[in-house]
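Q: sequence and predicted structure are below.
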Amino acid sequence: MDHVKVGRLGPFPRVSKPVFLSSAILIIAFIIFGAFFNELASVVFGQAKAFISIRFGWFFIMVVNLAVVMSIYLIFSRYGDIRLGHQMEKPEYKLISWIGMLFSAGIGIGLLYWGTAEPLYHFMAPPLGEGETVASAKLAMNISFLHYGIHVWAIYGMVALALAYFHYRRGLPLSIRSTLYPLLGQRIYGRWGHTVDTLAVFGTMFGVVTTLGLGVLQINSGLESLFGIPNNITVQIVLIAVITALAGLSLLMGLDKGIKRLSDINIFLTIVLLSFVIILGPTQFIFNSFVENIGNYLHQVVPLALWTESYEGQENWQSSWTIFYWAWWISWSPFVGVFVARISRGRTIREFILGVLLIPVTILFLWFTAFGGSAVHMELMAAVSPDIASPGLVEAVQADTGSAIFKLMETYPFTQAATALIIVMIVLWFVTSSDSASFVIDMLTSGGDTNPPKVQRLFWAGTEGVIAAILLAAGGLGALQAAAIVSGFPFAIVMLVMMYALLRGLSRDRLVLYRNQQWFVTEESAEHNSANEFRDEHLLKGPPKVTKSD
């Protein structure tokens, strides 16, 4: 089997030179442009965002919905029993650790930034109908669920599944290029493969940087609330430097000791904070509305997911919200996909998709109901009853989106302790997102090496911090959104081709179940060593030899 050629490049001991150099040149050019032409960069980012989101918003919507359709098909298809690895293999990580790493990589800071703010924003200024009404409250929860629901995890799941399948079943490198093998064949080791991996690095970098920028904005809001520290760009750049250094320390500890351990802590703190809000908040309302919100979401998910504003005569809302989200998640998907594939060996396709789709979504829906739903409920009660004073949550969102969750905590006891816990959680999400992304980018730029050199990971972690600082200086939240949309568009095209290639690959992997012996055999084209190793290790010990066929 061919491999991606890797070698030393200056201080970096093991890189794929075409991918590493192309990615580094593109990213450094972006850094120079943003740093030395700040005002021009802000204008260019805004124009690029407007052009792509308005002209190609329909394309993002189509790709995301196709990912959902394909996920549902694979769950019920004959391919669901195929295991990502040898057919007798057990999962590498226990379910709790797997969920923790999956959740940390997949959402992270965005959960804390938007969990309270987004429902409040849509309640205050809905895209349809009047604001601050019962109807706008329900619509606000539906839209928030759409942006963080099964569509998000279908994007992640399809990219991760394609990577895991071609790596663990076909013995190809754990790299985006491998997912196109059924279409490109050996050409994945040439310029086409280099191009695809470079696009993945570019998308990953700016998707993650968007999240890191949001995290720093919110940390600064929390520190201002807790200690009176000024909320300005200088403080934010200092925060980026400090937290990037922490991410570097986590990287040096490796996957199991660093990322896995921090992910486990994140899950524990998430449960603590969620329990705090549910128990000391409007508990009955949270559980009642959680059930109703799921019902409303399932009833409206298809029309909302296919809504393009074509009859409203304007497309400004979609470009700032749904299209931004789809582009953001797609730009994140190479990073999350590679990382989730790396931790998912041994799971069946059905188990993998069900886990990726349902487990994080259930937690997210409860989170949005507890934080955003409670905030909307408080404002709604204040609006309809003159005896109830408004907690000022809508005004907080209007003034500073990242401050919404801290303003909500002012309505709870132990405000300072809760605020401090949220800041710690944001820092930990920041660190796990940064070191996970650096780990993945280094894998992509080192030819799919699942244990790339640490010095290269540190280089990419530092680069993420520099770009986040430049984007914040060049336009704040608007520049972050523009970067996500621009970087997500080319990879949306790759993702569409990837899903087709996965179906092509699965069609050549026929699973035969010997029920009496409870034994599985994979009948493949045997183009790669992994298939041969599987037959050598298991087939001769098990049922009769299966005749190969094309």
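A: Thanks, I have it.
Q: make it CA atoms for all contacts and neighbour counts henceforth
A: Noted.
Q: buried residues of the strand or helix carrying residue 296, list them for me.
A: Using DSSP states H and E, residue 296 falls within helix 283-305. Across helix 283-305, burial judged by 16 or more other CA atoms under 10 Å covers 286, 289, 290, 293, 294, 296, 297, 301, 305.
Q: I'd say the second one and residue 369 touch.
A: Yes. Contact criterion CA atoms under 8 Å: residue 289 and residue 369 qualify, at 7.0 Å.
Q: now do the strands in this protein.
A: With DSSP state E as the criterion, the chain has strands at 7-9, 12-15, 510-514, 519-523.
Q: the second one - contacts with which helices or strands?
A: Strand 12-15 sits against strand 7-9, with contacts defined as 3 or more CA pairs under 8 Å, 6 or more residues apart in numbering; DSSP states H and E.
Q: and the comparison structure, right after this:
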Amino acid sequence: MSNKSPDASREEYNTSYKVGQDNVQFLGLDVHNPVFGTSALIIFAFIIGSIWFPADAKEMLMGARGWSINNFDWFFMISGNLFVLFCLALIFLPMGKIRLGGNQAKPEHSTITWFSMLFAAGMGIGLMFWSVAEPVAYYTGWYGTPLNVAANTPEAESLAMGATMFHWGLHPWAIYAVVALSLAFFAYNKGLPLTIRSAFYPLFGEKVWGMIGHFIDILAVIATIFGLATSLGFGAQQATSGLNFLFDIPNTLTTQIVVICAVTAVAIISVARGLEGGVKLLSNINMIIAGLLALFIVIIGNTGAIFGAVGTLLLGYIENIIPLSNWIGREDETFYHGWTVFYWAWWISWSPFVGMFIARVSRGRTVREFLIAVLLVPTLVSVIWMAIFGGSALDQVQNGVGALAGGLTDASLAMFQMFGSLPLTSVISFIGIVLVLVFFVTSSDSGSLVIDGITAGGKTDAPMTQRIFWAVLEGIIAIALLVGGGSDALGAIQAAAITIGLPFTLLMLIMCLSLYKGLRSDLHLVGK
């Protein structure tokens, strides 16, 4: 399958590189040799080390993570702010009229389906996990309070909601948007392979097909596989906590492995069905279930508190977005490093995966339409979601209701503890478990498509067995980490993924320059 648009012949770069020219075929796979082989060796070396020496690996990698966060907090914060400003500027600049795929390109998916896939791949599972835990943690001072506000006060409530939204609003989606727009533009408008290295062609030229490009793609593969494997492992722990809470099923390693196997099996079926019959279908189902669950909680919960939380959240976000974005003279070090800088490094480490997936489903959109959708729509959805779940949770904390009355004890149980104080607990808890699992399937499925594309040198029509291989490997890695080292091993690999966020931040800044240069070169084609 070609990445070129119908009128790409007058837009593409003059490069002799052809998609798949460096690929090798073996055991039914069609892979880019330097990227696939090197990535596989590094991944297996890390996994084996984490399984054999989980505590040592965690200590070493947590040290590397801490060094990155503590010494380069200013770099992460400045970069995050620049990504937001860059995306907002592109919305208003004339280059916002450029259409991904050329002037004649048409969107391949309906707007609703497109939104659903953006959200499911981007952070749907994270919102399930943290929409209750995070506001409660900030309000009660479980691990620091934002801007050193006194815990359990009206000011703490506003900052708890505002800081939660800060971590799930414009900044993370701007990070995803930079990568996604770069990949989509250079693949669909310039005829380059749909892989990370292509975004740097305006600056490095033909060198991107050599060692520089290999390094960029390998870094993206490692960050993606580590991020997906740790999320699958930690997600299994949350799902089993929910099953234990609801059905009294033992929260054991065996149960966690069964959950991972079930998620992986469904992901294999989904990835075998392809983008249309897999991720697209599940994403639509996800958003319907999520919407019904949110509406259900509004009806059966404290409706007044929930509507009040919308205003509290928006006001807290708007009032505090600049203080929370500041990196100079911060006195709330525990919160600042433990939450905000950690999140920025985590979002950046996930940006190759989410960005490439968004790029794959966004052909036919204008740059302006793309950025408005990727930045603003998920942010508005997150406002509503956080207000419903976080607002309900804080209402329970403030009124001494249920298990959350004493504050946060276990982040993986927080959502189910909030459900426990609402009517029809069993029903909404079961829906919550289903939603968590389906979100994990869509993450695994879309992640497999992305890793497959990178390791296949940008090919979008690699053999189906190859996509299945990556889906299976993600499950095997998660199980191996749980069995071999448990939370220590998962924490070690997560720390490795976050550490990778540091060099990738620099790459993203370079990517912004490259994207601007590429977009500016196409301004004369608008409307032709």
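A: Arrived safely, thanks for sending. Computed from a prediction, not measured in an experiment: that's the story for all the values here.
Q: care to give me the TM-score?
A: Once superposed, the chains reach a TM-score of 0.92 (TM-score structural alignment, normalised by the length of the second structure), with 505 aligned residues with a CA RMSD of 1.7 Å.
Q: rewinding a little: need the strands of the first structure in TSV (columns: distance to residue 359 of the first structure and mean neighbour count).
A: Formatted as TSV, these follow (distance: least, CA to CA, whole Å; neighbours: other CA atoms under 10 Å):
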stretch	distance to residue 359 of the first structure	mean neighbour count
strand 7-9	40	12
strand 12-15	36	19
strand 510-514	27	14
strand 519-523	27	20
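Q: among those, which comes closest to residue 494 of the first structure?
A: strand 12-15 (22.6 Å; CA to CA).
Q: what do we get in the first structure for residue 181 of the second structure?
A: By TM-score structural alignment, residue 181 of the second structure lines up with residue 161 in the first structure.
Q: apologies, that question was intended for residue 290 of the second structure.
A: Checking with TM-score structural alignment, residue 290 of the second structure has residue 270 as its match.
Q: give me the number of residues near that match?
A: With neighbours defined by other CA atoms under 10 Å, the count for residue 270 of the first structure comes to 18.
Q: pull the contacting residues for the residue nearest to it when sequence neighbours are not counted.
A: Counting by CA to CA, 6 or more residues apart in numbering, residue 270 of the first structure lies nearest to residue 425, which is 7.8 Å off, once chain neighbours are set aside. Counting by CA atoms under 8 Å, 6 or more residues apart in numbering, residue 425 of the first structure touches 266, 269, 270.
Q: what do you get for residue 502 of the second structure?
A: Neighbours of residue 502 of the second structure in contact, by CA under 8 Å, 6+ apart: 68, 72, 76, 345.
Q: which residues touch the counterpart of the first one in the first structure?
A: By that I understand residue 68 of the second structure. In the first structure, the residue matched to residue 68 of the second structure (TM-score structural alignment) is residue 52. The contact partners of residue 52 of the first structure, by CA under 8 Å, 6+ apart, come to 485, 486, 489.
Q: quick one: what's aligned to the last one in the second structure?
A: Under the alignment defined by TM-score structural alignment, residue 489 of the first structure corresponds to residue 502 in the second structure.
Q: would you mind measuring from that match to residue 491 of the second structure?
A: 18 Å (CA to CA, to the nearest Å).
Q: counterpart of residue 419 of the second structure over in the first structure?
A: Going residue by residue (TM-score structural alignment), residue 419 of the second structure aligns to residue 409.
Q: surely that match touches residue 421?
A: No. Between residue 409 of the first structure and residue 421 there is no contact under CA under 8 Å: 10.9 Å.
Q: check which residues of stretch 393-411 of the second structure are buried.
A: 393-398, 401-405, 407-408, 411.
Q: ok, back up a step: export the contacts of residue 425 of the first structure to a markdown table and tack on distance to residue 141 of the first structure?
A: Shown next, in a markdown table, are the contacts of residue 425 of the first structure (distance: CA to CA, whole Å):
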| residue | distance to residue 141 of the first structure |
| --- | --- |
| 266 | 25 |
| 269 | 24 |
| 270 | 20 |
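Q: off-centre distance for the helix ranked longest in the first structure?
A: Determined from DSSP state H, the single longest helix within the first structure is helix 454-506. The gap between where helix 454-506 of the first structure is centred and where its chain is centred comes out at 11 Å by CA atoms, centre = their mean, to the nearest Å.
Q: all helices of the stretch 201-350 of the second structure, in order?
A: 201-204, 211-247, 253-277, 279-300, 303-325, 333-335, 342-360 (DSSP state H, counting those that start in this stretch).
Q: quick one: the shortest one to the first structure mean distance?
A: In the superposition against the first structure, helix 333-335 of the second structure averages 3.3 Å from its aligned positions (mean CA distance after the TM-score superposition for the first structure).
Q: just give the closest residue to the most centrally placed residue in the first structure, not the sequence neighbours.
A: Among the residues of the first structure, residue 106 comes closest to the average C-alpha position under CA atoms, centre = their mean, at 3.6 Å. Residue nearest to residue 106 of the first structure in three dimensions, not counting chain neighbours: residue 336, with 5.9 Å by CA to CA, 6+ apart.
Q: what's the one you found aligned with over in the second structure?
A: Under TM-score structural alignment, residue 336 of the first structure pairs with residue 354 in the second structure.
Q: list the contacts of its match.
A: 121, 122, 176, 180, 447.
Q: wait, which of these is closest to residue 58 of the second structure?
A: Set against residue 58 of the second structure, the nearest of the contacts of residue 354 of the second structure by CA to CA is residue 447 (24.4 Å).
Q: aligned partner of the closest one in the first structure?
A: Residue 447 of the second structure maps onto residue 437 in the first structure, by TM-score structural alignment.
Q: give me the neighbour count for its match.
A: Neighbours of residue 437 of the first structure (other CA under 10 Å): 29.
Q: please name the nearest non-neighbouring residue to it.
A: Once flanking residues are discounted, residue 437 of the first structure sits nearest to residue 335: 5.8 Å by CA to CA, 6+ apart.
Q: repeat that for residue 456 of the second structure.
A: Per CA to CA, 6+ apart, closest to residue 456 of the second structure is residue 31, 4.3 Å.
Q: any idea what that neighbour aligns with in the first structure?
A: Per TM-score structural alignment, residue 31 of the second structure is aligned with residue 15.
Q: separation between its match and residue 5 of the first structure?
A: The value you get for residue 15 of the first structure to residue 5 of the first structure, if CA to CA is used, is 8 Å.
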